[in-house]
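Asker: could you work out the structure for the sequence below:
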Amino acid sequence: MESHDERLARRAAERAEIERQLDREEAEAQASAAIPRQRGGKLRSAAAFIVIVLVAATLISLCVTLIRLAGYDFADASRTGQATATYCTKHGPVTNRGFGYWHRCVATIRWDDGGTDRLVTDEVFTPADIGEAVRIGDVGEHRGRRELAREDTPVRPWFTWIGVLVGIVALIPTFFVAMILRESLRFRRR
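Answerer: A predicted model of the protein is given here:
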């Protein structure tokens, strides 16, 4: 028969073994649960952030493209003249002017009032216009550049309205991007 001290030692050893087994099981459960949640969570968050940034950038580029395609109305011109393109360069497909290819051309303009200008213009002329006389109108200045309208190009004001609506919709994902960046920078400072 076991003595009282031997029974206590045996029970203490059994308890210690059970506690070690429970600690191992708990550690394994935490390790297996924590790793996928942490990696998947960060990966999913990064992927969602990238998708939101791409949606915002695409909507903003679409807004700029639609407004660019609207053009100017020749009837709004303050003066008219004949322009001859001398050199053109192609830009695109994705630029700060939106999607699609467009041309920046150097043109000499002989205004009907007798003046002459040599300008670099965007999206008014194409390489097909080099050497050809094109009837154009001066619709004013925007950001330090002379804006021209072609007589043979129809104005499409609905593109401007659609572009503005797309720009308003683009504010939503842009707001989310700003808030996510703000929170991530705030979290890093702590």
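
Asker: please make it C-alpha for all contacts and neighbour counts, starting now.
Answerer: Fine.

Asker: tell me which element the spatially most central residue of the chain falls in.
Answerer: In the chain, the residue lying closest to the centroid (CA atoms, centre = their mean) is A57, at 1.3 Å. Following DSSP states H and E, one finds A57 within helix 4-70.

Asker: give me the buried stretch members for the next helix or strand after that helix, please.
Answerer: Where DSSP H and E defines the elements, the next helix or strand beyond helix 4-70 is strand 79-91. By neighbour count with 16 or more other CA atoms under 10 Å, strand 79-91 contains the buried residues T80, G81, Q82, A83, T84, A85, T86, Y87, C88, H91.

Asker: check the secondary structure at the residue nearest to the fourth one when sequence neighbours are not counted for me.
Answerer: Once flanking residues are discounted, A83 sits nearest to I109: 4.2 Å by CA to CA, 6 or more residues apart in numbering. Remark: I109 carries the secondary structure label strand [criterion: DSSP: H, G, I helix; E, B strand; the rest coil].

Asker: second input sequence below; structure requested for side-by-side comparison:
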Amino acid sequence: MKVLHRIFAFLLVPALGYLLGATIFNHFWDEVEPGDLANAPYIATAKSCERHGPVTLRGFGYYYRCQTQARDKADGSVGTWAVTGWLEPSDIGKEYAANTAKRGRDLHPQARPQSQVVMGWLFTLVFAIVFIIAFAKIAGPALPEGRRGRRMPKRYEPPTT
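Answerer: As a prediction, this is how the structure comes out:
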């Protein structure tokens, strides 16, 4: 029985916590606005989308991975990017202002609603605190007896004669 408790406490609970935290964060993070197309370095247009889910590293639920055509405004070149999460099939054909990461690998939206970003971080932080407390309550009894804490040594009393 102790083995099952340890498996539950140290394998299943952390995995479930990660998936719930990722779900909360990505729900708010994937909200985007079209942005200012005049000042954007790239103009992204979704061409096709593929649905993934229901349980992935992004948490619970479904998300879309879209093939996106991105036009570089500086030189006019057009490239194809795979965008995860922030575009959906309803966005096919719409133009979004986009940026690239430092190394130019990922395409990111230029404008995210700031209130959504703050709420995403806040709810994820609250969830993390609650999860750590719950994990300590669940995992504490599963630890070996010697690891729970040291007991105070008994004071030596000389034998009475």
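
Asker: so after superposing, what's the score?
Answerer: Remark: TM-score between the superposed chains equals 0.62 [TM-score structural alignment, normalised by the length of structure 2]; 136 aligned residues with a CA RMSD of 3.8 Å.

Asker: ok, back up a step: return the list of helices and strands in contact with the helix holding A57 of structure 1.
Answerer: The contact analysis (3 or more CA pairs under 8 Å, 6 or more residues apart in numbering; DSSP states H and E) places helix 4-70 of structure 1 against strand 98-99, helix 157-189.

Asker: distance check, G61 of structure 2 against F131 of structure 2.
Answerer: Going from G61 of structure 2 to F131 of structure 2 by CA to CA, to the nearest Å gives 20 Å.

Asker: ranking the helices and strands packed on helix 4-70 of structure 1 by burial, who's on top?
Answerer: Mean neighbour count, computed with mean count of other CA atoms under 10 Å, is highest for strand 98-99 among those, reaching a mean of 21.

Asker: helices or strands up against that one?
Answerer: Right, strand 98-99 of structure 1 is packed against helix 4-70 by 3+ CA pairs under 8 Å, 6+ apart.

Asker: quick one, the helix it packs on and helix 157-189 angle?
Answerer: 150 degrees (axes from the mean of the first three to the mean of the last three CA atoms, to 10 degrees).

Asker: for F125 of structure 1, state which of the buried residues of strand 79-91 of structure 1 is nearest.
Answerer: Nearest to F125 of structure 1 among those: A85, at 6.9 Å, using CA to CA.

Asker: can you tell me the closest non-neighbouring residue to the aligned partner of the closest one in structure 2?
Answerer: In structure 2, the residue matched to A85 of structure 1 (TM-score structural alignment) is A46. Distance criterion CA to CA, 6+ apart; nearest residue to A46 of structure 2, sequence neighbours excluded, is T68 at 4.3 Å.

Asker: next: T80 of structure 2.
Answerer: Distances taken as CA to CA, 6+ apart put Q69 closest to T80 of structure 2, at 4.7 Å, once the chain neighbours are dropped.

Asker: against R105 of structure 2, how distant is that neighbour?
Answerer: Separation of Q69 of structure 2 from R105 of structure 2 (CA to CA) stands at 14 Å.

Asker: brilliant, that's me finished.
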